[in-house]
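Undergrad: Got a sequence here, can you model it:
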Amino acid sequence: MNQPGQSVTGDPGLQEIDTIAEQLRLNRNDYEPYGRYKAKLVHGLAERLNDRSQAKYIGVTAINPTPLGEGKTVTAIGLAMALSQLGHTTIGTLREPSLAPVFGIKGGGAGGGKCTLEPQADINLHFTGDMHAVTAATNLLASIIDNHLKRKKSPQINPATITWKRVLDLCDRGLAHVITGLDQVPQAPLRETGFELSAASEVMAILALATDLADLRQRLGRIVVGMTYEKQPVTVEMLGCVGAMAALLVDALRPNLVQSCEQTPFLVHTGPFGNIAHGNSSIVADKIAVRLADYVVTESGFGADCGAEKFFDIKCRSSGLKPDAEVLVCTARALKLQSGLFEVHPGKPLPAALLEENLDAIRAGAVNLKAHLDIICQYGLPTVVAINAFPDDSQKELAEIQQIALEQGASAAVVTDAFARGGQGSIALAEAVVKAAGKPNQFQYLYPLEMSIADKIKTIATKIYGAAAVEYDPKAQRQIQEYEQLGYGRLPVCVAKTQYSLSHDPKLLGRPQGFTFPVRDLKLSAGAGFLYALCGEIRTMPGLPSEPAALRIDIDEQGKITGLQ
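TA: Reported below is the predicted structural model:
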C-alpha cells in the first residue's frame, strides 16, 4: 500500500476507477475518467437514479477540536470502510481539501494512517481543478465590477457598498486588506478591497448548494455585489457576466469519484470551511450517493456548533434530505483541552502534559461533550459517540469517556482505532451506527425561516452556543434592517465564528454560559441563499503559522510527494 502523501500511479492496492464505478452499478456513460483513479460524474445523474431506494444518511461531526484536529475525516473514512466490510454498499461524501490548511496549520485533508482517500496527493493538491474554477469565477466577477465602475455603466454602483472580494486558496494574511487601481494610467477605480479564501467564498457555497446547472446559473445571477446610489441591490445578472461565470463552473459542479485505501467509493466535492462558511460537501454528490448505496457517510466542518448546525439548517433544508443518525467524534486530548487546564497555541505542538493520563481533566472537559450531544439532540437525531483513539491514549481515559458519553445521552459510545487498523478498527462503530440509523427519529430544523433575522441569530447563539444575549455592532444593526427591507429576511443564517470554543472567543473553553455573543458584521450571500454573520475576531483570510506545513512537503527523484499529512 502506498505511503501517506505519495502518488498512487500504478499502485496495485487500488482499483481502476472503472471497477469502483461498477461496484455502484454505474455504466460507462455515467462518469468521465480523469486518469486511472479518479473520475467526474455526469450532469443529471441524480434525476436518472430516482427510481432506486434511498440510503441511510449519516452525518459525522465532532466536539470543539485542538488546533491539530481530532481525526474526524479519519473517522468518517473508517466508518464508511467498516460499513462496507459488514456487507453494506457504502459511499462517503467528503469536502475537497483547501490548500490553505494543506500548506498552513493542519497539512493534508484526505485522511491519514490506514484511513486515506486515494489518490491522496492529487486530492490534497490540484485534484480535478474545481478549486481553481471557483477562484477564476470569483475573480472574473471582481474584474467585471471594476470595469463596470471605470466605464460608469448602468446600473451605477456606489463603490462604498461593494462587498465582493477576490479570492485565493492559500493563507496570505497580507492580502486580506488591499487597495486596487494603483496603475500609472488607471485601468480600474482606486478603492479598498481584499482577498478571502476560495474555499470559503460565496461561489464555493453556491457550487455546494446548487442542485443542477439551471440552479447554479440562477444562484450565480442572484449574487448581490453592492448597491446603487438609490440603495437598490446590484446583482450579477444585471452586470451581464453570469453566463461566463457559469461556463467556468460547468465541470466543477460534477462530483468527483475516488476511493479509500480499502477501495470504498467516495465522492469528494466542494470545500467550504465550517467556521467561516457552511462547511459541507455538495448537495449534488449527496443526492447521487443516496441513490447508489445502502449507507452514505457525510462529514461536516469542525464541530456540532459549526458545520453540523449548518448541515442541518442550511444544507438539509436546501436538499430536502434528512439524516438518520449523527456520529460525534471526540478524543481524550480534546476533552482535556476543554478542561481549561492546558495552554495550547495554533501552529505549535500540543504540550506534553496534555498527552499524559489525567482523568480529572477528562471529567472537567466532558461538559463540552455534553454540550455537543445536547446540540444534536435539539434536531431529534440519535447520536453515536466515536472516541478516536491515539496510540498513547490511556485505556482508563478511553473507558471513562465511554461511560460519560452514555450517561450524557449518547445512543452508543465506541472506541475507534481506524487510523491504525483501517475499516477493521471501526467495525464496532459501524454496528452501532446501523442500529442507531434503524430507529425512528424526529429530525427538525432549529428555527423556521419566517423568524426575523435577529431572532434567528439569537436562537443559534442561545440554543447552540449557550449565550445569554446577542450584541450587534451598529453596522450589523443597519444591515439587518436593510436586508429585511429588501426582502432577504427569510434566508437562513450562516454564522462565522471560532471553531475552538462553543462561543465566539477561543479562550472560553468547556461549556461557557451567560456570555454575550457579539455580531460585528452581517453580509448577504443571496446566491448561496443565506445571510452571513461575522462574530468575534474570525478572519476570512488567515495567515500562516510560525512553522507552516508547507515546509514539510517535498518530492523525491521519482516525483512522489511526501509530507502532506
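Undergrad: CA atoms for contacts and neighbours, from now on please.
TA: Fine.
Undergrad: Go through this protein and flag its longest helix.
TA: When the chain is parsed with DSSP state H, its longest helix is helix 130-150.
Undergrad: Tell me the helices and strands packed up against that one.
TA: strand 166-168, helix 202-209, helix 236-239, helix 242-249 (3 or more C-alpha pairs under 8 Å, 6 or more residues apart in numbering; DSSP states H and E).
Undergrad: And the contacts of it?
TA: 98, 126, 156-157, 159, 164-169, 187-189, 198-199, 203-204, 236, 239, 241, 244-246, 248-249, 251-252, 270 (C-alpha atoms under 8 Å, 6 or more residues apart in numbering).
Undergrad: And for stretch 351-370?
TA: 63-64, 330, 332-333, 335-344, 392-394, 396-397, 400-401, 404-405, 408, 509-511.
Undergrad: Next step: those restricted to helices.
TA: Those of the contacts of stretch 351-370 lying in helices (DSSP H): 332-333, 335-337, 396-397, 400-401, 404-405.
Undergrad: Counting neighbours, which of these comes out on top?
TA: Highest neighbour count within those, by other C-alpha atoms under 10 Å: Ala332, with 29 neighbours.
Undergrad: quick one: that residue and Thr66, what's the gap?
TA: In this view, Ala332 and Thr66 are 11 Å apart by C-alpha to C-alpha, to the nearest Å.
Undergrad: do the same with Pro4
TA: In terms of C-alpha to C-alpha, Pro4 sits 22 Å off from Thr66.
Undergrad: Among the two, which residue is more densely surrounded?
TA: Pro4 (25 against 21).
Undergrad: what's near enough to touch that one?
TA: Contacts of Pro4 by C-alpha under 8 Å, 6+ apart are 112-113, 116, 120, 562-565.
Undergrad: Out of the ones in helices among the contacts of stretch 351-370, which is nearest to Phe312?
TA: Among the ones in helices among the contacts of stretch 351-370, Ala405 lies closest to Phe312 (C-alpha to C-alpha), at 22.2 Å.
Undergrad: Before we compare anything, build this one as well:
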Amino acid sequence: MSKSDIEIAREATMKPITEIGDKIGIPADQLMQYGPSKAKISYDFLQSIQDRPNGKLVLVTAISPTPAGEGKTTTTVGLGDGLNRIGKKAMICLREPSLGPCFGVKGGAAGGGYAQVVPMEDINLHFTGDFHAIGAAHNLLSALIDNHIYWGNDLGFDERRVTWRRVLDMNDRALRDIVSSLGGVANGFPRQTGFDITVASEVMAIFCLADGLKDLQERLGAIVVGYTREKKAIYARDLKAEGPMTVLLKDALMPNLVQTLENNPAFIHGGPFANIAHGCNTVSATKAGLKLADYTVTEAGFGADLGAEKFFDIKCRKAGISPDAVVIVATVRALKMHGGVAKDQLGEENVEAVKKGLENLGRHIRNVAKFGVPAVVAVNKFIKDTDAEHRAIQEYVAELGAEAVICEHWAKGSEGTEQLAQKVVALVEGGTADFRTLYDDDTGLLAKIETVAKEIYGADGIAADKKVRDQLAQWEADGFGKLPVCMAKTQYSFSTDPTLRGAPTGHTVPVREVRLSAGAGFIVAICGEIMTMPGLPRVPSANHIKLNEKGQIEGLF
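TA: Next comes the predicted model:
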C-alpha cells in the first residue's frame, strides 16, 4: 500500500531554513524565522537585490479540472526539483492554501507524493498567519465603514450602496447573504450585506499585486467601499483606513520561504482563487524568485482558461514581467472524464475516450499560443495509465506542434521530471517567447469581457443586461476604462455550465454582475452561478481530519 501525502511529508528530512536560504544567497540575518523550517524574507534584503538581472520565468497551468485530479501544484514542485537535478539554479513560487478547500472538498495545496513542499501541515493550515492578517485588514475596513455611519455618516454613505462585504477564510454558505446591525439603536443601522471567502477579498488581490509597502498602502486607499446618494464613490482613504490596514499587513507582505522534499527553495505567498479572483501568488515573491534563481517556476490556479489567462492579462501586465515558457498539465484520467467516462470507470483503458477528451487539452494549447509563449504538455502519470493512452496524447499534441512528456514525479520525485526539465530548458533557451496580452488597455471594458469569452472560452458572445452595461460605461466615464477584467467563472468548463466538459462551442457567457476592484486594479465580471463564498459538500474533508494518539495530524491531504 502506498504512503499518503502526509505520511511522506512527515518522514521528510528537512534542513534548517537558514541552509535553504543560503542556497539562493539569503543571509541568515535577513530571515525572519517562524521556527526551524519556515521564514520570511526581510524588506532590506528584497531591496538589496532589485538591480540584479531577472532569471527565466516558467508558468505551470493545466487543462480544465475534473474530480479525477490533474496535479498542477505537484507538477510545479516536481519541475522545480527536476531543474535543480539537471544542474539549474531553480526555485518555485506557489500560492498559500486556503482553509476553505482544506476542510471542504479539494484538500490542501502543497503538492503530493514525492513532489511536495514542507512542512506540509503548517503550509496547509495557519502557516505564517498571512491569511489571518489579510482577513483582519479587510474586516477592519468593514468595521470602520459601519462605525462611520453610526457616528453621523459625514461622508454621506447611501447605506443601500455600501459595496464592501466582510470575509472569512472558511466555506460557509450561511454567511453569503445576511442582515447586520440588528438589535436596536446601540448596534447601528440594519442593512443587508454578506461574507465572501478571504481568497476572494480585494485585499487579497491587492496583497498579491502590490510591489512593496508604499504601493500596498496606496492600493488599499484606492478601494471603493460604497457610494453616496448622488452615486459618488467613497474610498477607503476617505475613512483613513489605509494606514492601519497596512500596519496589519506589514509582516505578511514579506515572502515566505520553505523547502521541497528534496530541500530545494520554495516561496509560498498569497493565495487568491482563480475562479473568483486572479489566481496567482504575490508579485513580491515572483520578482524575488526572478532575482535569486536562474529559473523561477510558478503556477496559476485551475485551468489555463482561468489562471493562465489572468496570469498573463492581469499579473504580467501589472508587474511588468513576462513568461519564457508554459507547462500545461494533463492526466489520462482527467482526459477520459472530459471524454465522457464516469469517475468509477477511469481505471479501465479507454483510448477513444482519451482522444475525445483531448479536445479540452487542444483548446488550452491553442489559447496559450495566443499569448506568444511556447508550451510543453506534462502528462502526470497514474499507475493505471497504459502506453496506448500515453501514445494517443503524444501523437495528438505533436500534431499541434508541441510535445507531451510523461512525468512520474509523484512516485519518483525529481527523477520523474528530468525529461520535462530538459524540455523546458530547451524551450526557454530557444528564445521563441514573444509575450503579448490578449487585449490592449484602451479596449472598452465590455469588449475586454467579450474578447476573453470568445477567444479563450470559445463562446459565441456574452449576455449582459442594461444594468451591467450601464455600470461598465459609468466606470469608463469615471476613469477606470483601462483596467483589465477578472472573469469569475466555474473552473470545470470553458462555458459557465460546470457539467459541460471537453471544449464546448456555440455557448453564451452570461455576465450576471460586475464589481470594481479599484485598489487591485481590475474589474470583476461574475459569470453564471459562481459563488464568492463557497459552501461545504455533504461529506466535507473536515470529517476525516483529526489528531492521532501521538498528537500528529491525520486526514489532511
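Undergrad: TM-score for this pair?
TA: TM-score for the superposed chains, counting by TM-score structural alignment, normalised by the length of structure 2: 0.97, backed by 555 aligned residues with a C-alpha RMSD of 1.6 Å.
Undergrad: so which of the helices and strands packed on helix 130-150 of structure 1 gets nearest Cys377 of structure 1?
TA: helix 202-209 (24.8 Å).
Undergrad: unless I'm mixing things up, Val178 of structure 1 is touching Leu190, no?
TA: No. Checked against C-alpha atoms under 8 Å, the pair Val178 of structure 1 and Leu190 is beyond contact range at 10.5 Å.
Undergrad: any chance of the ones in helices among the contacts of stretch 351-370 of structure 1 in JSON lines, plus distance to Thr89 of structure 1?
TA: Listed next are these as JSON lines, based on distance: C-alpha to C-alpha, whole Å:
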{"residue": "Ala332", "distance to Thr89 of structure 1": "32"}
{"residue": "Arg333", "distance to Thr89 of structure 1": "33"}
{"residue": "Leu335", "distance to Thr89 of structure 1": "34"}
{"residue": "Lys336", "distance to Thr89 of structure 1": "37"}
{"residue": "Leu337", "distance to Thr89 of structure 1": "37"}
{"residue": "Lys396", "distance to Thr89 of structure 1": "35"}
{"residue": "Glu397", "distance to Thr89 of structure 1": "34"}
{"residue": "Glu400", "distance to Thr89 of structure 1": "34"}
{"residue": "Ile401", "distance to Thr89 of structure 1": "31"}
{"residue": "Ile404", "distance to Thr89 of structure 1": "32"}
{"residue": "Ala405", "distance to Thr89 of structure 1": "29"}
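Undergrad: Which single one of the residues you listed is nearest to Lys287 of structure 1?
TA: Distances from Lys287 of structure 1 to those, taken by C-alpha to C-alpha, are shortest for Ala405, at 31.9 Å.
Undergrad: counterpart of the closest one in structure 2?
TA: Counting by TM-score structural alignment, Ala405 of structure 1 lines up with Val397 in structure 2.
Undergrad: show me the contacts for its match.
TA: Val397 of structure 2 neighbours (C-alpha under 8 Å, 6+ apart): 362, 377, 403-404.
Undergrad: count of neighbours near the residue nearest to Thr562 of structure 1 when sequence neighbours are not counted?
TA: Nearest residue to Thr562 of structure 1, sequence neighbours excluded (C-alpha to C-alpha, 6 or more residues apart in numbering): Gly5, at 4.9 Å. Applying other C-alpha under 10 Å, we find 26 residues neighbouring Gly5 of structure 1.
Undergrad: do the same with Pro67 of structure 2
TA: By other C-alpha under 10 Å, neighbour count at Pro67 of structure 2 equals 12.
Undergrad: cool, and Ala214 of structure 1?
TA: With other C-alpha under 10 Å as criterion, Ala214 of structure 1 counts 10.
Undergrad: is it fair to say it lies in a strand?
TA: No. In this structure, Ala214 of structure 1 is helix, not part of a strand, as judged by DSSP: H, G, I helix; E, B strand; the rest coil.
Undergrad: I'd like to know how far it sits from Thr235 of structure 1.
TA: On the measure of C-alpha to C-alpha, Ala214 of structure 1 and Thr235 of structure 1 end up 17 Å apart.
Undergrad: Val178 and Leu190 of structure 1 - which one has more neighbours?
TA: Leu190 (15 against 11).
Undergrad: nearest residue to that one other than its sequence neighbours?
TA: Nearest non-adjacent residue to Leu190 of structure 1 (C-alpha to C-alpha, 6+ apart): Gly181, at 4.4 Å.
Undergrad: The one you found: neighbour count?
TA: Neighbours of Gly181 of structure 1 using other C-alpha under 10 Å come to 15.
Undergrad: That one against Gln187, yeah?
TA: Yes. Taking C-alpha under 8 Å as the definition, Gly181 of structure 1 is a contact partner of Gln187 at 6.6 Å.
Undergrad: need the strands for the stretch 301-450 of structure 1, in chain order.
TA: Remark: strands assigned in the stretch 301-450 of structure 1 by DSSP state E, counting those that start in this stretch are 325-330, 383-388, 412-416.
Undergrad: Pull up the aligned stretch in structure 2 for the second one.
TA: Per the alignment by TM-score structural alignment, strand 383-388 of structure 1 matches residues 375-380 in structure 2.
Undergrad: re the thing from before, check the contacts of helix 130-150 of structure 1 for burial and list the buried ones.
TA: 98, 156-157, 159, 164-169, 188-189, 198-199, 203-204, 236, 239, 241, 245-246, 248-249, 251-252, 270 (16 or more other C-alpha atoms under 10 Å).
Undergrad: all helices of the stretch 1-150 of structure 1, in order?
TA: For the stretch 1-150 of structure 1, the helices defined by DSSP state H, counting those that start in this stretch cover 17-23, 45-48, 72-85, 99-103, 120-124, 130-150.
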